[in-house]
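**Q** can you look at this prediction? I've put the sequence above it.
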Amino acid sequence: MMRLVVIGAGMASGRMLEQLFEAGFAGEVTLFNGEPRGNYNRLMLSPVLSGEKTYAQIVTHDDAWYAAHGVECRFGEHVTKIDRERKVVVSKRGETPYDALVIATGSAPFIIPVAGKELPGVCTYRDLEDTNAMIAASRPGAKAVVIGGGLLGLEAAAGMAARGAEVTVIHLMGHLMERQLDPSAGYLLQKDLERRGIRIHCTGATKAILGAERVEAVLLEDATVYPADLVCMAVGIRPEVRLATDAHLEIGRGVVVDDQMRTSDPAIFALGECVEHNKQLFGLVAPLYDQAKVLAATLMGTEAAFRPVQTATKLKVTGVDLFSAGDFADAPGREDIVFRDPGRGVYKRLVLEGDQLIGAVMYGDTGDGSWFFDKIKSGEDVSGARETLIFGPAFQGGAQADPLAAVAALPPEAEICGCNGVCKGKITAAVAAGAVTLDAVRVETKASASCGTCTGLVEKVMALTLGDSFTANANPPMCKCTDHTHEDVRRMIKAQGLKSIPAVMQELGWKTVGGCASCRPALNYYLISDWPLEYRDDRQSRFVNERNHANIQKDGTYSVVPRMWGGVTTSAELRAIADAADRYAVPMIKVTGGQRIDLLGVKKHDLPAIWADLNDAGMVSGHAYAKGLRTVKTCVGTEFCRFGTQDSTGLGIKLEKLLWGSWTPAKVKLAVSGCPRNCAEATCKDIGVVCVDSGYQISVAGAAGMDVKETELLCTVATEEEAMEVISAFVQLYRENARYLHRIYKWVAKVGLDWCKAQIADPANRRALHDRFILSQRIYQTDPWAELAERPADWAPIADLTLRAAE
C-alpha cells in the first residue's frame, strides 16, 4: 500500500486528492499544512474580506471530507526537513515515512525592501489570517493603503472599502493591472474604483513606511505622504521553495518538474504555485488544476502529461465586469479591433496577428469572453468573421442569432468556470447524467460554486443541453432538508393547517431531524405570518441578531439603534443616548443613512442594561437587526420647507408607529418625501411616498444596495388615511406571499406589479389585508428590549452560533 505524504493543503493539492480518490486510490495519505486548517478556496478570500461571504462558505474540504477519505490531517504542523535518502519528512511530531511525496507549498508574498516594512500594521494578502487582519482594521473611517494595483491589490482595496475604510492604492506602473489590461481598460477600471471612493495613485514608488510603534503613513519617492492605519503589500509572489532547496532538488525560479509533475527525485512530485515547468511559473487556478489531474494520473500509474494552456483573468470585485486573455501588447504586424460605448462604460479590444485572434480585453460587457478565449486557444482562422468578430458569436453571419449561439459555438473543452477549472463538456456530461438543476450541477462539477460570476454561462450550457425543460433554477428546493420549494411549503402550511415547526417537518417529510439554519428561520416566519393567533415565535429559530435584538459586529460587540419616529428626536432623547454612550463606553456613535443614531461597539453583557436605560427615556428598539420595518425616512414637509406640499414628517411618524414590530420576509425601509424634489429619497426604498398637491403617490419595489432600482408607482391617493391603509395592506400582501429573505423588489418582479395593483385596487380585499395586518400587530407589536431587559439571565441562548453562518 502506497504511503503518500502531501505538504500543503491548498487548492492544487486538494484537487489532486479529489482526483486520486475518484480514481480509486487505496493508499495511506498524510496531509501537512502550515495553516491550522484544511483546503479552502483562496480565490474567495476577496468576498470574505468585503463581507459578501463567510469563511465557512469557502471551505472546500471540511473535517468530514478528510475523515471520509481516511486522510491523516496534520494541520498547523510545519515540515522542517525532507530526508530523501531515508524517505521521511521531519516535523514537530517526529518523522513521517513516505513512498511518494508531493510538495505543494505554494508561494510567498513579495515584501518590498523599504524602511518600516516590519512595523505592526503591515500585512500581505495570501491567506485567511491576512484577510482577518484587514477585516479587523477596516472599521469605518480607518485609513488603509494598498501597495500594488494588480489583481490581489485591487480585490483587497475593494474589500476594505466595502467595510468602510478609506483606501488608497499605490501602483508603480502607469495604469492598473498592466499585465492583464491595456491602458484604455485600465483607465475605465480606475474610474470605476474611484467612484467607489478608492483613491488611485499610479506611477507611485514607495520610499518608506512611516511609524513609531506601528504603521502611521506611507511615503512615496515624490514626497507624497498617505496616512495609514494599515498597509497591505500586494506587489507579487514568489514560489515557496525553501524545503525543496534544502533537500537539494533541482530549483530554477521554482521547483523544476517534468511533464508528469515529477521533480529531480523520482519519488518526489510537486504542483501548484511552487513549481516551474519548461521555465514557466503558474499563478492562476486553471493550470494548477490541470497539474492536479496529471499528478493524480501519474500516482495511479496512468500516462498523462501537463501541457500549459492559455489562461484568462477576471477581477472578483462586485459590480466590475472585466475579462482579459492572451497577448495584447503593441507589436509590429498586429492590428486591433476596438469597440467603445462611453455611455455604458463598455470597452472591447481584440488583437489579431495575421488571421488569428491572439488577445482580448473586455470591460463592462464580458458575456462573450469564453467564446473569444476559445478562439485564442484554438488559434483558428478568423479572417472570415473579421467584420463582425467584435460583436461576438450572436452576430456571426451578419444578423443577431439565437442568444445561446455563443455557448453552442464553444467546444467541450472550453473553460466555463475559471475558479474551479470546469469545462463545458464536464457540465453537459453532468446534466446528461441527471443533474438538471443549478445546485445539482454545482455539487457534481463545482461550476458556479465559488465566486458565481460564471452562473449565467453555466445556466446557458444547461439550457442548451436540456432544451425547453430547463427552468434556470428559478424555484429550487427550500434547502437540502426537503425537496419542497418555499412556495410549496407555504401552500401546504395553510392547506394542511400545520401550526408548528415539528408538524411541518413531520407532515412534509423533512429529510433531517430538526432542520437546518436555512429552513428553520423560514418556517418560523411562515408560521408567524399564517397563524398569528395560534403560533408563537420560536426564538431559537431566529438568526443571532434577531435573538439578541442587536446587530453583532465583526469584533463580537453589538450595535444598538433606538427608534426615532420618522427621524424626529428630542433633546431629552439625545441626552439619554449620550448618557448611555458614556455609561457603557460606546466607542462610536454613528448617524445612519436612515436618519437614526447607531451606538456601535456595545459589549454583549451590557445589552440588557443599555436597553433598560433607553427604555426609561421612552425609547424602543429600532429593529435595525430585524426582518421587519427598519426606518421611515422623512423630509421636513410643509411645517418648515417652502416647497413642501403635505406633512411628510407627520405621515412618516404615523406610518412608522403603524408598521413597527411587524415580521416580514426581509427588511423593509420606507421614506416619505414632502414634494417631488424627493429629499427623503423615497424613490429607491421598498415603499416610498412622494407628496404632491393632489395627495400621495405610493410607489414600491425600489432598491439601493447591491442592486439599484427605482420604485414603481402602485397608486395615488388623496388622504393620509388612504395612504396608511394602502401601505399596511401592501405590507400584508408581501408578508403572506413572498419567499423568506426576498426583498420587496424581488417579490414584485416574481409576481408582477399588475397583480399587486389588482389586489390593492379592490376595496374589500385591501381592507381585509389591512385588518389582518392590524390583527398581527396587536399580538407582535411589542418592544423586545423592554421584555428582555426585565429578564437578563434568559436573553442570550447558548446556541448563538447556530444560525450565524446562514446570516
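**A** Here it is on my side, so go on.
**Q** CA atoms for contacts and neighbours, from now on please.
**A** Noted.
**Q** from V294, how far off is L210?
**A** According to C-alpha to C-alpha, to the nearest Å, L210 stands 47 Å off from V294.
**Q** more neighbours, the two?
**A** Neighbours per residue (other C-alpha atoms under 10 Å) separate L210 from V294, with V294 holding more: 24 against 20.
**Q** what's near enough to touch the nearest residue to the more buried one once chain neighbours are set aside?
**A** Excluding the flanking residues, the one nearest V294 by C-alpha to C-alpha, 6 or more residues apart in numbering is A304, at 5.4 Å. Going by C-alpha atoms under 8 Å, 6 or more residues apart in numbering, A304 touches 259-260, 294-295, 297-298.
**Q** let's bring in a second model and compare:
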Amino acid sequence: MTTAQLDANTALKASFAKTPVVIIGNGPVGVKAAQLILEQSDYHHVAIYGEEQYKPYNRVQLSLFLSGKLDRQQLANPVSLKKSSRLTEYIGKRIVDIDFKTRQVIDQDGNTQRYSKLIFATGSSAFIPNLKGVNKKDVYTFRSIDDAHKLIECREQKKSIFIIGCGALGLETALAMKTPSNKVMVGVREKLLSRQLDASANTILRDRIQSSGIELIFKDPIIEINGSEKAESVVLQSGRNIAIDTVVICAGIRPNVTLAKKLNLKLNKGILVDDHMLTDEENIYAIGECAEHNGATYGIVAPGFEQAENCVNHILGVYSKYRGSVNNLQLKIQQHHTNIYGDVESEPDKVYTYTHRLQGVFRKIMVKDNRMVGYIAIGDWNEQVQIKEFIQEKRRVPAKRFKLFEQRGLVWDKSEVKSLKEQPEEYIVCLCKSVTRGELTKSMDAGNRTIDSLCDNTGAGLTCGSCKPLVAQMLDTPLANLVMRHHNSIFAASIISLLMIALLLLNQPIASSISVQVDWKVEMLWFDNFWKQVSGYTLLGLCILGGMLSVRKRVKAMNIGNLDNWRLYHSIIGVIALLILVIHTGFRLGNNLNFALMVVFLAATTTGSLVGVFMSKSHHWTDLKLRSHRKWWSRIHYTLLWLLPALLAYHIFVVYYF
C-alpha cells in the first residue's frame, strides 16, 4: 500500500471515529447491529437511540417475563457487557427529524447528532383493529415492558380476561395471564396460530391450550367492547355477550414507519430496501420489522438478525446480498414446542402428515421436487435438526422415506438421525447469538449442566428461545408429557378402582344372614335369581359401554367429542362396574369358568387402573424408561378387554343352559 493510500485509509478511520453510525431503535435488532459493528470493526463508532425510558431489553421474551419465568434482570439485553469508548447510548430519546444534507438526526429536545451511516431499526407497534369501544379503559396491547407491568397488575386483580388474537403472541399472552383464580378466553376466527394448520393439528394444539385452563371461542369474532367508561363485556358476531373486565389486543403488528413517511422514504407496508438493506436515500438503511424486502416483512426476530448482519457487512465494505429469510415460528406450551419452519405458504407438490393424538404429536412436511421445503411440528421431534439442514441445503429425499414417515412419524431410522452432539463443532445452534455446538460442549465441560446455566453461560436461547429444545438435546433432557384433561378425576377413579380390587381379593365372601326380622334380606342380591340377573346384565351393559373407548379410538365414524372426556367416562364406568361386581358375586371368586372370568375381569380393571394412574400423572414424570411401561400396561389391558366378551357370552350360556 502506497503512502497516499495509507493516508487516505487513516483519514477514513478518523472520519468514522468522529462521525458514528447512528442506529434508531435499541430493540434486539438494533442492538444486534451495534454489537456486530463494534465486534467487526476497530474504528467505527456507534450511537444508538432508544425511545423508551429503559436500557435495551429483550422484548422477544416479554411473554416469559409476563409469566414470571424471567425476572427483570434476565430480560436485559445490553449492547456490550464491557464499556466501550466507541459506543454512545441515548435512553428515552426519540428521533423526530433527519437532515439528509447535513447528515444529522434531531431528537425531541432539539439535540442533534451527525452520522456517517444511519440505520432504521424502529421495529413495529401493535395493530389495533377497528372495533367499537377499543379505546375504553382496561383495553391493553402487549408490545413493551410498560405493557407487561400493566398486564401483571391486571392478572392479579382481574377475574375475566379476553384475548383478541390467536397467533403466537396471543396464545403466549393467554398462557402467561392464566392463574387458578381467573378466567382467560381467546377469540379464534378460523384456526389457531396459522392457517396452514389442518383440522388434526388444530385439534392437538387446542387440546394443549385447553389443558392449561384457557377457553377458546371459535368462529365467533368480537365486534364490540361494551362498557360505560371501561371494558365490561365483549359482544361477539353471534350476538353472544360475555362479561369481562380486561381485553388484551394481540392482533398482529404494523411496521413503525412514521418517521420514514415524514422524510418521504419509499414505503409500502414497511420501508423499502434492496439486497444490502439500503433504502432509496444514500447511506440510510432499514432492518427488522420496519423493513420490507422483495414484498416481505417479518414479524419475528431471526430475519432481523440476518438483515442486521447483511447491513453491517455492507457498511464495513463486505458486499453480500440478502436473499430473504426462512420463516421460523415457535410457540411453547407447558414445555412442548410448536414449530413452523420454512416455506409452508406456497403450494407444494406433496404434503405428508403424521398424527398421534394420544401423545399430542402432529408433524407435516411440505415437499417440492422430492426436496423438503417446510414443516410444521407440534410436540417434540428429534429429527428437526436434520430436517432443517436438508431444507437449507435443498437436498433430495427418496419418496419411500415420506411413505415411512406417514406410518411412524420419522423420516429416517433412529440410527440414521444425526443428533446435535454428532454435528460438527462449528454447527450453529443459536442463530441469534451465533452460538455453536462446540461452544455448548465446552460450557458443559466447564460444569454448566442445566438448561438455565448453559443458556446463561453461552447466550444460547436467551433472545428468541427457539433453540432451547436443541440445548435440551445436548443435555439429554426429556420434555414433560401433555397435561390430560380431567387428570385429577381420572387419577382418583383409578386409585378407587385399585382399592376396590384389593378389597375384593382380600375380603372374605359374605355369609348368609340368619335374621328373620325383615322379608327382604341383603343376601338376596347374591342368591336370588332375579337380583342376580339384574346385577349381571347391568355389569354386561357397563362392560359394553366401557369398551366404547376402544371403538372411539379406532373407528373414524365414532370420532366424536374430546378423547379425554371419553377416558373420564371409561374410568367412572370401571369404578361402577367393580361395585356391581361386588354386588353380583358377594366377594366370591367362583370356580372353574367363573374363576377364569373373574381373573380376566380383575386383571383388565387392574391394568386399566394402572394406565389411568400413569396417564393422569405423566406430565410430572419425564423418565423415558418409565414412560415405556405405560405402553405395556395398555397392551395387556386391551388384550384382556377383548377376551371378556367371549368369556361373558359363555358364562351367560352356561347359566341359562343349566
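**A** Perfect, thanks for sending it. Since we're looking at a predicted model, the values are computed, not measured.
**Q** picking up where we left off before, pick out the most distant pair among the contacts of A304 of structure 1.
**A** Pairwise distances across those (C-alpha to C-alpha) peak at 11.7 Å, for the pair D259 and A297.
**Q** what is the helix or strand hosting G612 of structure 2 packed up against?
**A** Per DSSP states H and E: G612 of structure 2 is located in helix 592-617. When contacts are defined as 3 or more C-alpha pairs under 8 Å, 6 or more residues apart in numbering; DSSP states H and E, helix 592-617 of structure 2 packs onto helix 487-506, helix 563-585, helix 624-657.
**Q** counterpart of the residue nearest to V294 of structure 1 over in structure 2?
**A** Aligned by TM-score structural alignment, A304 of structure 1 pairs with S320 of structure 2.
**Q** assumed its match was part of a helix.
**A** No. Inclusion of S320 of structure 2 in a helix is not indicated when DSSP: H, G, I helix; E, B strand; the rest coil is applied; the result is coil.
**Q** gap between it and K332 of structure 2?
**A** From S320 of structure 2 to K332 of structure 2 the distance is 34 Å (C-alpha to C-alpha).
**Q** how about A34 of structure 2?
**A** Taken as C-alpha to C-alpha, the span from A34 of structure 2 to K332 of structure 2 is 29 Å.
**Q** neighbour count: these two, which is higher?
**A** Each of A34 of structure 2 and K332 has its neighbours counted (other C-alpha under 10 Å); A34 has more, 25 against 17.
**Q** so who does the alignment partner in structure 1 of that one touch?
**A** When structure 1 is aligned by TM-score structural alignment, A34 of structure 2 is paired with L17. The neighbours of L17 of structure 1, taking C-alpha under 8 Å, 6+ apart as the test, are A296.
**Q** buried set for stretch 636-646 of structure 2?
**A** For stretch 636-646 of structure 2, a neighbour-count test (16 or more other C-alpha atoms under 10 Å) marks 637-638, 640-641, 644-645 as buried.
**Q** ok, so of these, who is nearest Q196 of structure 2?
**A** Nearest to Q196 of structure 2 among the buried residues of stretch 636-646 of structure 2: Y638, at 35.6 Å, using C-alpha to C-alpha.
**Q** need the contact list for that closest one.
**A** Here Y638 of structure 2 is in contact with A604 (C-alpha under 8 Å, 6+ apart).
**Q** please redo it, this time with the cut-off set to 6 Å
**A** By C-alpha atoms under 6 Å, 6 or more residues apart in numbering, Y638 of structure 2 lies in contact with nothing.
**Q** structure 2: matching residues for the helix or strand encompassing V504 of structure 1?
**A** Element membership for V504 of structure 1 (DSSP H and E) is helix 501-507. Here helix 501-507 of structure 1 fails to align to any part of structure 2, judged by TM-score structural alignment.
**Q** and G133 of structure 2, how close does it get to M185 of structure 2?
**A** 18 Å.
**Q** tally of neighbours for the equivalent of G227 of structure 2 over in structure 1?
**A** Under the alignment (TM-score structural alignment), G227 of structure 2 maps onto G211 of structure 1. By other C-alpha under 10 Å, 17 other residues sit near G211 of structure 1.
**Q** ranges for the strands of the stretch 151-300 of structure 1?
**A** 166-170, 199-201, 206-211, 215-220, 225-227, 230-233, 237-239, 255-257, 268-270, 275-277 (DSSP state E, counting those that start in this stretch).
**Q** would you mind giving those strands as TSV with distance to T453 of structure 1 added?
**A** Converted to TSV, those look like this (distance: least, C-alpha to C-alpha, whole Å):
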stretch	distance to T453 of structure 1
strand 166-170	24
strand 199-201	25
strand 206-211	34
strand 215-220	34
strand 225-227	34
strand 230-233	26
strand 237-239	25
strand 255-257	33
strand 268-270	30
strand 275-277	28
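**Q** can you say which of those is nearest to E28 of structure 1?
**A** From these, taking C-alpha to C-alpha, the stretch that ends up closest is strand 268-270, at 15.9 Å.
**Q** now do the helices in the stretch 301-450 of structure 1.
**A** Assigned helices in the stretch 301-450 of structure 1, in chain order: 369-378, 405-408, 424-432, 438-445 (criterion: DSSP state H, counting those that start in this stretch).
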